[in-house]
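In: From the sequence below, what's the structure:
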Amino acid sequence: TTPTNDNALDKLLTILADQPQQSDARELLSEINDSYFELAYQAVLNNNHKQAEQFAESVTTVRHKVALVDDRLLTYLADHSEMTVSLLLGGLSEQVRAAVANNNRSLAKRLIQLTDVLMPDHRIVSELHEILADMPVTGQVVTDKMGVATVLITPPAGHTIKYGFYITPTEITYAQYQKFRQATQRPLQKCHSLLKSNLIFSARNLDNVGFALDDDMPVVCVTWQDAVDYAEWLSQQTGHTYRLPKLSEWRFLQNQTTAPKNCGQSNVAGSEFPDKKEDVSYYDCDDGYPRLSPVRAFASEGLGLYGIYGNAAEWIAGCEQPGKLKSFFSPEKPCGQNPVVGLSWVSDRNATGGLSYIDYGDAYSHIGFRLIRQ
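Out: Purely as a prediction, here's the structure:
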């Protein structure tokens, strides 16, 4: 089809305009048409959708030029490309369904549009639109039989995360975690505190965190392993698969939500902080909560999420392998350290909520977790 007005397609169509039944010209035209469908099919198989769209444009060019010469040739081409087109439509349909299953609306829409360009008004286009119409939308909340709610988050087109995911809008609460404790007789863990008045932490645990911990507050004083095992237990109870977020997923949430612009709009360390240290830059307002707050005490930061910028820092997926010395003395520990992100009620102005690592098995009174439901 290139260069314009001086290519094999144009020359064949010139012949067919005078001799519509010229068999050699018709066969060559069919080969050109079929080759573009085949190239589009291979591009789809390789998930190279940009290239598939380019070949679809070539199919459109062939179709348009043929129609200007003789509409009957379109029927001839359709009959001779039926097998390739069938494979192509099957591949596109499969990928649309996979995109829908992964909650990737932008990719599903792109693939349906590609299908419509390749085969305008084909019945499969309507069928795929129906599948898309039944797809959950961003912000949709689903609740499992244990009462754990999750909200659907879908990254925009072109993002490195190619799938949508459901995530708990808040950290897992004390009440939610207590169901796990009671069902499994989970032992309590010693709990560290960053407060200078609580240097002796041996008596601290989830039943004695050092302050009031209400049912609707984030569960803290739990280890990374506690969080992982809770996710596994919840998966068994509900039939869904729960897990800790990956760093990339948590960073996406942080980038897509809005940090509070005014002091007092999230639970961080301000004038109400109970245990001030010298030379620490605390916020100069009172957010009303000297320690933890209920998970929905402050407005959503966007996407239907709460607590991204305060209240409790959060465990995320990751297991740093222990060194040889730790492995020798503690062979039962699968990890050396585990990752934590986010701000909390102990965060001052200089805190960024960046990635940090905590020794495996340690628990803190400012670290909780939220979960992704797959």
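
In: rest of the way, CA atoms for contacts and neighbours
Out: Fine.

In: Around Leu87, how many other residues sit close by?
Out: For Leu87, the count of nearby residues is 14 (other CA atoms under 10 Å).

In: Now it. Nearest residue, chain neighbours left out?
Out: Setting aside the residues directly before and after it, Leu87 is nearest to Tyr41 in space (CA to CA, 6 or more residues apart in numbering), at 7.4 Å.

In: Repeat that for Leu111.
Out: Counting by CA to CA, 6+ apart, the nearest residue to Leu111 once its immediate chain neighbours are dropped is Val96, at 6.2 Å.

In: To check against the first, give me the structure of this:
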Amino acid sequence: MDDPTPADAHVEPLPQINGYRLLRQLGRGGMSTVYLAEQTALGREVAIKVMAPQALADEVSRRRFENEVRTIARLEHPHIVRIHELGRTKDGLPYYSMPHLARGHLGELDFTRDEAGAVEIAIALLAALEYAHSRGVVHRDVKPENVLFDEAGRPLLADFGIALRRGFGPRVTTAGLAVGSTAYMAPEQARGEDVDGRADLYSLGVVIWEMLAGRLPYEAADALSMALAHAQQPIPKLPAHLRHWQRFMYRALAKSADSRFQTTAEMREAMLAVRPPRWLPAWDRVRDVIGSPAMRWGAGIAAVALLGWGVASVWPRGGNDGFFHVPNAPLAAAPDTEAAPDPTDRMLAPLPGADIEMAVSRGRAQIARNALTTPEGDNALATVLEAWTNHPDDPRVKALSTDLDTALRTKTVAAVKGNDDARARDLAGHTEQLARATGQRGDAPAAADLQKALRTRFDDALAHNDRKRAQQTLVLAKDLRLAPAELTRWTREANRIEGAPRTVAGDEVADLGRGSVSPHPVTRAEYQRFVDATHRPASLCRERASLLRVFAPRTWQSPGFAQGPNDPVVCVSLQDAEAYANWLGGQAGGKFRLPSSSDSSRASADVGGRSISLWLRDCGGSCLERMVTAHSWRGRTAQEPLTANRGYDDVGFRLMRER
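Out: This is a model prediction of the structure:
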């Protein structure tokens, strides 16, 4: 008889489902719980996955999930776990039933000394993915725990519960995490981008690596670090006895989806073409012998003999000290031929095109860590120029060149905003070098975002009648190739500066007349003074749902793109804006508030070439939501209500003076 459950122990009740008798819990995850159950009508054991309430919080998401499960249930393949039935528990939670496969999962098996067995498993999984992809279904979570075995020992791909039909866009959990397991996740999936079957092939490549090597290709302490490793770190080297798989892995784990195997058939063909060197089977036998108890016992005797041989080989020849007798024998002549090269070295040679992928991977990693032009020999500019010289027509190299050009220009804009003229000139020079080397115009006029940063500095100098700073900005603008027509116009404006610098109020809105709305949004510098005085904490800023950004939240100090002190502050909540208005009233003597839609016709502002919406005091459905103006770089085309207690990276604010 089983021990009774203690009266004070908390036992979670099993869900109630018509037609099933739930027996016990098999496992729990963040989105669902799996139970062992008996289907009463057929008297068979099944596994039932019940979705967690927080995973599908509303009826719309539950119906969408059920539609996806119906799509997956139509998949009938010998290596895909079937879905028996879809329904809802008595509490209204969606569930589906499937066979109970009790023989464990792939992660519990060891294939490190069974390449043929690992290939057999991979072939079966490729067949399952090929079938699913042909029907528009991407698994999105291929990993060992989702490869189960039936009674006949066949591998079956399970848990298409987070799979997605092409065209639905990326899926995220309620916590904002991109679905899938980061240890096996393709870089584009970790970034929250749309994915296709090539993401599944990347994950399968990681699974194959782990089966062969007994470990993952990348190791990290947390989910974010693991995702960054897959996105940025070069593809590592396999152990020496697995070198013949290295070329395959260069393609399977390519950072760019376009550089990977494009289809399951292509990946299968490349995998079947991998051949181990002739010496590997013999080495496996030697390794087995070395590991035996008898061999370990004999190793001591061998060590003593080897030591004796070593001493004898270095002892002075021609004498006998009574301990060793070494005859006077001439040394053997060294052979006149070079040693034969190790045949396995050829296996490390990349597949055709893999050298490009390695260069692109290295360049992207250098851009990610801001090694754009330094250090010498390990910077993105050197990588791109070398790759362009060798492969000028390859689209991957062209894309990398474009990414570097964007990064250089972004850093140049930041240097202008930070008044670091020397850095701005240096970066601009490297940008021209890249343009000339890649056949672009090295003397092209400054881009719009760079011109805007220069103009902001120039306008600030004009506002303060600061002739010296205006002239410095003009010289910098010329060096950064501002359009000649703009230079002429700016020069005329600078020449009109006369007299002593006039006093400008600390905040533009402090000089407003009663009933007036500030012509420009509150800037980062103005908001910084408020934060320094009040120590107000930064609000959580809404951002694009992506695994990498969930672990690196945005605030008004770091909204996700470069800003200068005179740019409009974003990522502040409506409550932050009202607190700023109250503080400013105490500083400037007066009363300030957010404008309503009837107070101002200004629908948007601009920050770093990005149009932003502005908070309004008007309530939305309730005053927990407030309206924002139309037209932002996020695609906002009309006024709409937003939650008032959080910031948005495309929303700033103006103020109106009441008295």
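
In: Would you give the TM-score for this superposition?
Out: Structural agreement between the overlaid chains, expressed as a TM-score with TM-score structural alignment, normalised by the length of structure 1, amounts to 0.37; 157 aligned residues with a CA RMSD of 3.3 Å.

In: Now do the contacts for Ile358 of structure 1.
Out: Taking CA atoms under 8 Å, 6 or more residues apart in numbering as the contact definition, Ile358 of structure 1 lies against 337-340.

In: Am I right that it falls within a helix?
Out: No: according to DSSP: H, G, I helix; E, B strand; the rest coil, the state of Ile358 of structure 1 is strand, so it is not within a helix.

In: How are the helices of the stretch 51-200 of structure 1 distributed by residue range?
Out: Secondary structure of the stretch 51-200 of structure 1, counting by DSSP state H, counting those that start in this stretch: helices at 71-80, 82-101, 105-118, 123-133, 174-184.

In: Redo those helices as TSV? Include distance to Thr60 of structure 1.
Out: What follows is the helices of the stretch 51-200 of structure 1, written out as TSV (distance: least, CA to CA, whole Å):
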stretch	distance to Thr60 of structure 1
helix 71-80	12
helix 82-101	14
helix 105-118	7
helix 123-133	16
helix 174-184	56
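
In: among those helices, which is the most enclosed?
Out: For those, average neighbour numbers computed from mean count of other CA atoms under 10 Å are highest in helix 105-118, which has a mean of 21.

In: quick one, that one and helix 82-101 angle?
Out: Taking axes from the mean of the first three to the mean of the last three CA atoms, to 10 degrees, helix 105-118 of structure 1 and helix 82-101 form an angle of 160 degrees between their directions.

In: Show me what helix 105-118 of structure 1 is packed against.
Out: helix 49-69, helix 82-101, helix 123-133 (3 or more CA pairs under 8 Å, 6 or more residues apart in numbering; DSSP states H and E).

In: Can you lay out these as CSV showing distance to Phe252 of structure 1?
Out: As requested, those are exported to CSV (distance: least, CA to CA, whole Å):
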stretch, distance to Phe252 of structure 1
helix 49-69, 24
helix 82-101, 19
helix 123-133, 24
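
In: Asn33 of structure 1: which of the ones you listed is closest?
Out: Nearest to Asn33 of structure 1 among those is helix 49-69; the distance by CA to CA comes to 6.6 Å.

In: Can you tell me which helices and strands the closest one packs against?
Out: helix 8-18, helix 23-45, helix 71-80, helix 105-118.

In: contacts for it?
Out: The list of residues contacting helix 49-69 of structure 1 from outside it, by CA under 8 Å, 6+ apart, reads 1, 9, 13, 16-17, 33, 36-37, 39-41, 43-44, 73-74, 111, 114, 117-118.

In: Could you verify my assumption that the residue nearest to Leu87 of structure 1 touches Leu88?
Out: Yes: the pair formed by Tyr41 of structure 1 and Leu88 meets the contact definition of CA atoms under 8 Å, at 4.9 Å.

In: anything in contact with each of these two?
Out: Taking CA under 8 Å, 6+ apart as the criterion, Tyr41 of structure 1 and Leu88 do not both touch any residue.

In: ok, back up a step: can you tell me which of the contacts of Ile358 of structure 1 is nearest Gln236 of structure 1?
Out: Nearest to Gln236 of structure 1 among the contacts of Ile358 of structure 1 is Asn338, at 23.8 Å by CA to CA.

In: helix or strand for the closest one, which one?
Out: Here Asn338 of structure 1 is covered by strand 337-341, with elements defined by DSSP states H and E.

In: Can you name every helix or strand that that strand contacts?
Out: With contacts defined as 3+ CA pairs under 8 Å, 6+ apart, strand 337-341 of structure 1 has these neighbours: strand 313-315, strand 356-359.

In: Comparing the ones you listed, which comes out most buried?
Out: By mean neighbour count, with neighbours taken as mean count of other CA under 10 Å, strand 313-315 ranks first of these at a mean of 29.

In: Which strands and helices lie in contact with that one?
Out: Based on contacts counted as 3+ CA pairs under 8 Å, 6+ apart, the elements that strand 313-315 of structure 1 packs against are strand 337-341, strand 367-368.

In: Turn the ones you listed into TSV, including mean neighbour count.
Out: TSV is the format used below for these (neighbours: other CA atoms under 10 Å):
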stretch	mean neighbour count
strand 337-341	21
strand 367-368	28
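
In: Quick one: those as JSON lines, columns for distance to Val59 of structure 1 too.
Out: Rendered in JSON lines, the data for these read as follows (distance: least, CA to CA, whole Å):
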{"stretch": "strand 337-341", "distance to Val59 of structure 1": "50"}
{"stretch": "strand 367-368", "distance to Val59 of structure 1": "55"}
